[in-house]
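[1] the following block contains a protein sequence and its predicted model.
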Amino acid sequence: MTLVLNNIKKKFKDHTAVDTISLTVEKGEMFGLLGANGAGKTTSFRMILGLLDPTEGTVTWAGERLSYKRTKLIGYLPEERGLFPKLTVKEQLIYLMKLKGMKKPEIIKEMKHWLDRFQVPEYENKKIEELSKGNQQKIQFMAAVLHKPELLILDEPFSGLDPVNSDMLKAAVLDLQKAGTTIVFSSHQMQNVEELCEDLIMLKQGKAVLQGNLREIKRSYGMKSISLRADYDLQFLHSIPGVLKIEFNKNGATVKVENETVAEQIFRAISEKGFVRKFEVDEPSLHDIFIDKAGGDNID
């Protein structure tokens, strides 16, 4: 079961929302689709789901185009939530899961399992409008996974969640992946992407500006981050060519540099001035790479 996007493009009159991207997601893989607002993520998701037809190119799952008749194979959590506020959690899930072809006894069984897992069994007969935003998010997630989809699309799944509930949801996503679910998700929280995804594509104005295995991307990316601490003023580092940014803190400084050669120059420079308590070169975070590649777009 492989998801394949082959040179897909989507145009709306004179605007190109997605501009010729290709990717392959294998069964059981966790894939990140990243980009700032307006980069083309949601349009790409809608083409994957068959809600929009590509202007050019093809999208297939297990060799076939996705359509409504195959909806029971797919789970989708949209960025814009779509729950009915006046229905209870139970009513909501029974209605939505019947659309996926599930029978009521099976729906009730799976619902109770997920309510227990998310530590909210008492919400079964509560109306959606009575729940907090975070707990509504849990119910929306349940609506995407209760029918055990083969392919799961998550658009900003961690939005509105506190750290405890975010960790709870991450654990659930990882368990689904271990069970063989193929997952494609987007998130503005780069730490979550680093923790979860193996491969990614980053879009800017509809075009892929970065694509591949996350570890390989970070390893090969030129920019590095240096954590250092010394017993003297480090302001002089601003004058070294190749220093991109310096953030000072009570424990020293974090210095962003163009490459490892610049890091070596900094090490020699501070060693000549006196004792160095800490000097550690790290690969760039995905957040740093995102800002570097998607900078100039609206990242909120």
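    Looks like it came in fine. Residues are numbered from 1 along each chain as shown.
[2] going forward, measure contacts between C-alpha atoms and count neighbours the same way
    OK.
[3] could you find the closest non-adjacent residue to residue 6?
    Of all residues not flanking residue 6 in the chain, residue 22 sits nearest, at 4.7 Å (C-alpha to C-alpha, 6 or more residues apart in numbering).
[4] meant to ask about residue 52, not that
    Spatially, and ignoring its direct neighbours in sequence, residue 52 is nearest to residue 46 (5.5 Å; C-alpha to C-alpha, 6+ apart).
[5] burial check on residue 63, number of neighbours?
    11 (other C-alpha atoms under 10 Å).
[6] against residue 224, how distant is it?
    Residue 63 sits 41 Å away from residue 224, going by C-alpha to C-alpha, to the nearest Å.
[7] likewise for residue 131?
    Computed as C-alpha to C-alpha, the residue 131 to residue 224 distance reads 44 Å.
[8] neighbour count: the two, which is higher?
    Taking neighbours as other C-alpha under 10 Å, residue 131 and residue 224 compare with residue 224 leading, 24 against 15.
[9] the more buried one touches residue 254, doesn't it?
    No: contact status for residue 224 versus residue 254: not in contact, 10.4 Å apart, counting by C-alpha atoms under 8 Å.
[10] which secondary structure elements does the helix or strand hosting residue 95 contact?
    In the assignment (DSSP states H and E), residue 95 maps to helix 89-99. Judged by 3 or more C-alpha pairs under 8 Å, 6 or more residues apart in numbering; DSSP states H and E, the packing partners of helix 89-99 are helix 104-117, helix 133-145.
[11] can you list contacts of the lengthiest helix in the chain?
    Counting by DSSP state H, the longest helix found in the chain is helix 163-178. Defining contact as C-alpha atoms under 8 Å, 6 or more residues apart in numbering, one finds that helix 163-178 is touched by 28, 29, 30, 118, 134, 138, 158, 183, 196.
[12] presented hereafter is structure B, for comparison with structure A:
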Amino acid sequence: MNVLLSVEGLEKSFKDKKVLHGISFEVHSGEIMAILGPNGAGKSTTIRNIMGIMMPDAGEVTFHNHQGKGIPRNKIGYLPEERGLYKNVKVMDILLYLADLKDYPLKKAKERALEYLEKFDLKGKENVNMEELSKGMAQKVQFISSILHEPELLILDEPFSGLDPVSQEVLKEEIRNLAKKGTAILLSSHQMNLVEEMCDRVFMIQRGHKVIYGSLEEVKREYANFKCTIHGKNDVSLLERIPEVVRVEQKDDISIIYLTKDVEAPKWLKTLPDDIVINELTLDRVSLHEIFIDIATDKNLLKESERQTFEEEVGGENA
């Protein structure tokens, strides 16, 4: 796939605190890549360096063959986490104003704006002031403003914030359509279920360090062990005696059995004792949400060697 955006060795410090440690990743045309991490991990700083809002202390951001201040910003769309459209300006006026800043033809911008307003159930709102819109409506207008000029790279920071489930589905469909047409999409969100549903690849940052980078399939294979969920009243001690069980969590009559990394799932199922009560059973890998929580809280899903290296680096810098 064509590499549209390349981030190489990005470093950034504020006063005596280093917040980015050699961050590197690529975003390809036509893919949706997630950039994840807990609050304070360095996601926003990375995005602001890509956008040119701030410049890195070291490293390079390359868009096509352009670098640094030479990157053509009119080819990039950006939906920031902080909402900032002028409250006392009409919807159409703000959309056309922002399109004009990107050197996009105003006639075409108006046509596209009307199409998107209808698509997002905002038909007839073009002459309404932004302050009169609900939070969800304003969020949809801001999303439209980020894509109106047909960007080649679209950066979305918490795009589903404030949206009801129906609006989320419309937005997800539009993001997928943009990717199909070749737009490279870098998506930051704390809603792991949506990330897992939509994204092709994942980049996760923790304390300014890369901790995960790869396709969802690769991430699941590398970091996510199998777990078995059993509905039925069973004694924990019985379940803990089953081979290749790491730990068991129970709530009411539901037991979640976490398995060792290299377990062969079909064979393991045959080891279940005959006296286990099973009303319902599911066997799947740990979710992206669980991986995120485990890494963000420094538990044990990372490979031990990588975790040791990461902790040595962080410990050395904090010493």
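    On my side now, so go ahead. Being a predicted model, the structure only gives us computed values, none of them experimental.
[13] list the residues that contact both of residue 224 and residue 254 of structure 1?
    With C-alpha under 8 Å, 6+ apart as the test, residue 224 of structure 1 and residue 254 reach no residue in common.
[14] residue 136 of structure 1 corresponds to which position in structure 2?
    Aligned counterpart of residue 136 of structure 1 in structure 2: residue 138 (TM-score structural alignment).
[15] ok, its match touching residue 126?
    No: Residue 138 of structure 2 sits out of contact with residue 126 when judged by C-alpha under 8 Å, with a separation of 11.8 Å.
[16] looking at the two, which has the bigger crowd around it?
    residue 138 (22 against 18).
[17] so what's the nearest residue to that one once chain neighbours are set aside up against?
    Distances taken as C-alpha to C-alpha, 6+ apart place residue 130 nearest to residue 138 of structure 2, at 6.7 Å, with adjacent residues excluded. Residues near residue 130 of structure 2 by C-alpha under 8 Å, 6+ apart: 85, 86, 87, 88, 89, 90, 91, 138.
[18] nearest to residue 59 of structure 2 among these?
    Nearest to residue 59 of structure 2 out of these is residue 85 (C-alpha to C-alpha; 31.8 Å).
[19] roughly how far does the match of residue 136 of structure 1 sit from residue 159 of structure 2?
    From residue 138 of structure 2 to residue 159 of structure 2 the distance is 12 Å (C-alpha to C-alpha).
[20] joint contacts of these two?
    Common neighbours of residue 138 of structure 2 and residue 159 (C-alpha under 8 Å, 6+ apart) do not exist.
[21] structure 1: which residue goes with residue 221 of structure 2?
    Alignment note (TM-score structural alignment): residue 221 of structure 2 maps to residue 219 of structure 1.
[22] and what of residue 100 of structure 2?
    Using TM-score structural alignment, residue 100 of structure 2 lines up with residue 98 in structure 1.
[23] quick revisit: would you say the residue nearest to residue 6 of structure 1 is within a helix?
    No: counting by DSSP: H, G, I helix; E, B strand; the rest coil, residue 22 of structure 1 is located in no helix; its state is strand.
[24] in structure 2, what residue corresponds to it?
    Taking TM-score structural alignment, residue 22 of structure 1 has residue 24 as its aligned residue in structure 2.
[25] now do residue 80 of structure 1
    In structure 2, the residue paired with residue 80 of structure 1 is residue 82, using TM-score structural alignment.
[26] repeat that for residue 121 of structure 1.
    So, by TM-score structural alignment, residue 121 of structure 1 is matched to residue 123.
[27] how about the strands in structure 1?
    Remark: strands assigned in structure 1 by DSSP state E are 3-12, 15-25, 30-35, 56-61, 74-77, 151-155, 182-186, 199-204, 207-213, 224-230, 243-249, 252-257, 276-282.
[28] sorry, back to before: which among the contacts of residue 130 of structure 2 count as buried?
    Among the contacts of residue 130 of structure 2, the ones that count as buried by 16 or more other C-alpha atoms under 10 Å are 85, 90, 91, 138.
[29] TSV for these, including distance to residue 109 of structure 2?
    Below are these laid out as TSV (distance: C-alpha to C-alpha, whole Å):
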residue	distance to residue 109 of structure 2
85	17
90	15
91	13
138	18
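[30] mean deviation of the longest helix of structure 1 from structure 2?
    Following the fit onto structure 2, the mean deviation recorded for helix 163-178 of structure 1 is 0.7 Å by mean C-alpha distance after the TM-score superposition for structure 1.
[31] matching residues in structure 2 for that helix?
    Taken onto structure 2 by TM-score structural alignment, helix 163-178 of structure 1 occupies residues 165-180 there.
[32] buried ones in that stretch?
    When neighbours are counted by 16+ other C-alpha under 10 Å, the buried residues of stretch 165-180 of structure 2 are found to be 167, 168, 171, 172, 175, 176, 178, 179.
[33] same deal with stretch 116-126 of structure 2?
    116, 117, 120, 122, 125, 126.
[34] which residue comes closest to the fifth one once chain neighbours are left out?
    Of all residues beyond its chain neighbours, the one nearest residue 125 of structure 2 is residue 91 (6.9 Å), with distances taken as C-alpha to C-alpha, 6+ apart.
[35] just tell me what that neighbour corresponds to in structure 1.
    Structural correspondence for residue 91 of structure 2 with respect to structure 1 (TM-score structural alignment): residue 89.
[36] surely residue 50 of structure 2 touches residue 61?
    Yes: look at residue 50 of structure 2 against residue 61 with C-alpha under 8 Å: they come within range, at 6.2 Å.
[37] which neighbours do the two share?
    Jointly contacting residue 50 of structure 2 and residue 61 under the rule C-alpha under 8 Å, 6+ apart are residue 7.
[38] which of these two has more residues huddled nearby?
    Remark: of residue 50 of structure 2 and residue 61, residue 61 carries more neighbours, 28 against 25, as counted by other C-alpha under 10 Å.
[39] and that one? What does it align with in structure 1?
    Residue pairing (TM-score structural alignment): residue 61 of structure 2 is matched to residue 59 of structure 1.
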